[in-house]
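S.K.: All I have is the shape, not the residue letters:
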């Protein structure tokens, strides 16, 4: 039901018959399935996005499984089964990380895979940094000690270890979440750091595994902004028209064309490439 409501919303947007389109119908249907998002209170855009993508994935996966079952022939069983876990959502947004773990005692190495639809990046500065700085911070090696030790199969117990992540599958559309909400002295606060992000030629090759042949460069296509603090705020979005290449600002019922210079914002929270 929510997938149908979302399809109607997107269809209305692309028809171009209105100055703006209200998502109220979709919000109403989605709120019934997920009551957390039905209340008129501030919610985290990243959490909402992941929930929407997961819900659409499950809906599309069911439809695909039904179609595959209807078309199934005696010789197509294996390929049919292997396709049931995918959808247009996973094809567009899902990537794969591999966490390389090395035991510091016996030097054994293992790999732990992890799927992602959104990469949550730490912000390493309180004033100004770049998206590349955030990526380098995310992908830098980490040492696990004390209560964070890993259980080493070869040693038969917990050991200190190093962990380094790399991308083994880069999705066609990659979403970055800038972690602006951080803990400080047992209190959460919002980081107002200016994060400079490129409009084109985002190169992820330094973070991609040698086994991954995907060397595409990414261009910015949308930004979700959050203005406010921990307890209240306002979300807006900048979106690039895929045909005209013009940028537009979406602020409730106000949809305005904006110059490229306004797309770089201190309030950026989610980046879509």
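M.R.: Yep, it's here. Computed from a prediction, not measured in an experiment: that's the story for all the values here.
S.K.: can we go C-alpha only for contacts and neighbour counts from here?
M.R.: Will do.
S.K.: Residue 260 and residue 198: what is the separation?
M.R.: Noted for residue 260: a distance of 11 Å to residue 198, by Cα to Cα, to the nearest Å.
S.K.: Please apply the same query to residue 145.
M.R.: Distance, residue 145 to residue 198, by Cα to Cα: 36 Å.
S.K.: Distance of the residue nearest the centre of the chain relative to residue 27?
M.R.: Computing the C-alpha centroid of the chain and ranking residues by Cα atoms, centre = their mean puts residue 118 first, at 1.9 Å. To residue 27, residue 118 is 21 Å away according to Cα to Cα.
S.K.: Then residue 50?
M.R.: To residue 27, residue 50 is 15 Å away according to Cα to Cα.
S.K.: residues near residue 156, how many?
M.R.: 8 (other Cα atoms under 10 Å).
S.K.: Which secondary structure elements does the helix or strand containing residue 224 sit against?
M.R.: Using DSSP states H and E, residue 224 falls within strand 222-228. Judged by 3 or more Cα pairs under 8 Å, 6 or more residues apart in numbering; DSSP states H and E, strand 222-228 is in contact with strand 233-240, strand 268-272.
S.K.: Can you name every helix or strand that the first one contacts?
M.R.: Translated: strand 233-240. Judged by 3+ Cα pairs under 8 Å, 6+ apart, strand 233-240 is in contact with strand 222-228, strand 247-251.
S.K.: Turn the ones you listed into a markdown table, including distance to residue 68.
M.R.: A markdown table is the format used below for those (distance: least, Cα to Cα, whole Å):
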| stretch | distance to residue 68 |
| --- | --- |
| strand 222-228 | 34 |
| strand 247-251 | 39 |
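S.K.: alright, now check it against this:
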């Protein structure tokens, strides 16, 4: 076989077979070896092997073994991933201050259960008769994200659909990523074929099971010890860290890492008993105003758990953003914050970090970016710019929204 360098003479015609890597020289009438082409092929092969390793996930059947039988059966039957689907890492073009939308979509794109649902054609766009169907629009962007392409793309049709669905979103003004997430979840639930209207009824649609949980509020009278319990649906938790930060600041010791507010500390404060004065509570059993103790607990956890850190505060006519760092873990056991706080089944309550949404700038202007996990690797999504991210970089981010996904159903 003839051999040449990478600087092939332009007057000699060469034909390359991209599948085998072979190069045929029309002048030599023989296969030739090119060192530069060989290097490129070796590097490309290594990249493909690395991506293949990162994209491997634990099988759905193994993950579902730890989940509630009824819930697992329903979610699994509605989440069959298309075999030819690709685990994409594509950016999204900013269509005019639409970074708030991009970070939420990137978060959902990387959630395993939603990916298997939409790529498994559980919502059949070709059979859907609904005019301007919102679920169809979401299914379309999921499909486009997982195409065999690497360049960024724009979700103009989805943006216009969201504008039509919510006049508050229409236009190119600044929007809040948390509010957009709430809009998106509510819209998916409302347009699901088998959804049930009204929170007092039990809805069994896929999106309700994936996004919604239940929060229980218990108020115990100090006099008669009667406890009044109410339940409300939730799609996220809004956690304050200002009180935790101020308490730690009063007892701060140089070099003490515990002076940094933490997500667990926020959850502890959120579910801690709160004393209510008699002026704020009228006991239904005693029939008179009495002092009472109120406590919030999670009655039911969603598969996708969104936690908002309250960084935007408004005091009368003054608004400000709090830039304090809040520490958060890669995985968290939510059992201590539920009505089953003493449960030994940690698999049922263990969540893994899926996405970290960061807001850069002040309260009136700024920019959103997101860190999302793909397999075991983290990526930074800054609109259409996608870069690798280290674990340390993710944990050091000033999180505004934290998305965790249930380990027993996500395949993490």
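M.R.: Done, it's in. Only a predicted model underlies this, so the values are computations on that prediction, with no experimental measurement involved.
S.K.: overall similarity of the pair, as a TM-score.
M.R.: The TM-score (TM-score structural alignment, normalised by the length of structure 1) is 0.84; 251 aligned residues with a Cα RMSD of 2.2 Å.
S.K.: mind listing what's buried in the strand holding residue 224 of structure 1?
M.R.: 222-226 (16 or more other Cα atoms under 10 Å).
S.K.: in structure 2, what residues pair with it?
M.R.: Counting by TM-score structural alignment, strand 222-228 of structure 1 pairs with residues 355-361 of structure 2.
S.K.: how big's the offset between that stretch and structure 1?
M.R.: Comparing stretch 355-361 of structure 2 with its match in structure 1 after superposition yields a mean distance of 0.9 Å (mean Cα distance after the TM-score superposition for structure 1).
S.K.: Would you mind finding the longest helix in structure 2?
M.R.: helix 35-55 (DSSP state H).
S.K.: Which stretch of structure 1 lines up against that helix?
M.R.: Going by TM-score structural alignment: helix 35-55 of structure 2 matches no residues.
S.K.: go on, stretch 207-225 of structure 2?
M.R.: Going by TM-score structural alignment: stretch 207-225 of structure 2 matches residues 89-107.
S.K.: Just the buried residues of the matching stretch, please?
M.R.: For stretch 89-107 of structure 1, burial by neighbour count (16+ other Cα under 10 Å) applies to 89-90, 93-103.
S.K.: And stretch 321-339 of structure 2, by the same measure?
M.R.: For stretch 321-339 of structure 2, by 16+ other Cα under 10 Å, it's 325-328, 332, 334-338.
S.K.: now do the same end-to-end measure for it.
M.R.: This stretch, stretch 321-339 of structure 2, spans 33 Å end to end (Cα to Cα).
S.K.: next one: that stretch to chain centre, how far?
M.R.: Mean-position distance between stretch 321-339 of structure 2 and its chain equals 15 Å (Cα atoms, centre = their mean, to the nearest Å).
S.K.: Give me the contacts around that stretch.
M.R.: Applying Cα atoms under 8 Å, 6 or more residues apart in numbering, the external contacts of stretch 321-339 of structure 2 come out as 216, 241, 260-264, 267-268, 271, 297-300, 311-313, 341-343, 346, 349-353, 362-363, 395-399, 404.
S.K.: Stretch 156-164 of structure 1 too?
M.R.: Taking contacts as Cα under 8 Å, 6+ apart, the residues outside stretch 156-164 of structure 1 that touch it are 99-105, 139-146, 149-152.
S.K.: make it 7 Å
M.R.: Contact partners of stretch 156-164 of structure 1, identified using Cα atoms under 7 Å, 6 or more residues apart in numbering, comprise 99-105, 139-145, 149-152.
S.K.: Give the buried residues for it.
M.R.: Within stretch 156-164 of structure 1, the residues scored as buried using 16+ other Cα under 10 Å are 158-164.
S.K.: What I need now is these written out in CSV, including secondary structure and distance to residue 238 of structure 1 for each item.
M.R.: Shown next, in CSV, are the buried residues of stretch 156-164 of structure 1 (DSSP: H, G, I helix; E, B strand; the rest coil; distance: Cα to Cα, whole Å):
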residue, secondary structure, distance to residue 238 of structure 1
158, strand, 47
159, strand, 47
160, coil, 44
161, strand, 42
162, strand, 39
163, strand, 36
164, strand, 33
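S.K.: so the helix or strand harbouring residue 144 of structure 2 aligns onto which residues of structure 1?
M.R.: Assessed by DSSP H and E, residue 144 of structure 2 sits inside helix 134-145. Counting by TM-score structural alignment, helix 134-145 of structure 2 lines up with residues 2-13 of structure 1.
S.K.: For residue 50 and residue 27 of structure 1, indicate the residue with more neighbours.
M.R.: In this view residue 50 of structure 1 and residue 27 are compared by other Cα under 10 Å, and residue 27 has more residues nearby, 17 against 14.
S.K.: And the more buried one? What does it align with in structure 2?
M.R.: Under TM-score structural alignment, residue 27 of structure 1 pairs with residue 159 in structure 2.
S.K.: Return the list of helices and strands in contact with the helix or strand containing that match.
M.R.: Element membership of residue 159 of structure 2 [criterion: DSSP H and E] is helix 156-165. If you count contacts as 3 or more Cα pairs under 7 Å, 6 or more residues apart in numbering; DSSP states H and E, helix 156-165 of structure 2 packs onto helix 134-145.
S.K.: between the helix it packs on and helix 156-165, how many degrees?
M.R.: Here helix 134-145 of structure 2 runs at an angle of 160 degrees relative to helix 156-165 (axes from the mean of the first three to the mean of the last three Cα atoms, to 10 degrees).
S.K.: hey, which of the helices and strands packed on strand 222-228 of structure 1 is tucked in deepest?
M.R.: strand 268-272 (a mean of 22; mean count of other Cα atoms under 10 Å).
S.K.: what's that one aligned against in structure 2?
M.R.: On structure 2, the counterpart of strand 268-272 of structure 1 by TM-score structural alignment is residues 399-403.
S.K.: average offset between the matching stretch and structure 1?
M.R.: Compared with structure 1 after fitting, stretch 399-403 of structure 2 deviates on average by 0.8 Å (mean Cα distance after the TM-score superposition for structure 1).
S.K.: Report the distance from that stretch to the chain centre.
M.R.: With Cα atoms, centre = their mean, you get 9 Å for stretch 399-403 of structure 2.
S.K.: and if you look at stretch 263-273 of structure 1?
M.R.: Taking the mean of its C-alpha atoms, stretch 263-273 of structure 1 sits 13 Å from the chain's own mean (Cα atoms, centre = their mean).
S.K.: what's the answer for stretch 312-329 of structure 2, then?
M.R.: Distance of stretch 312-329 of structure 2 from the chain centroid (Cα atoms, centre = their mean) equals 21 Å.
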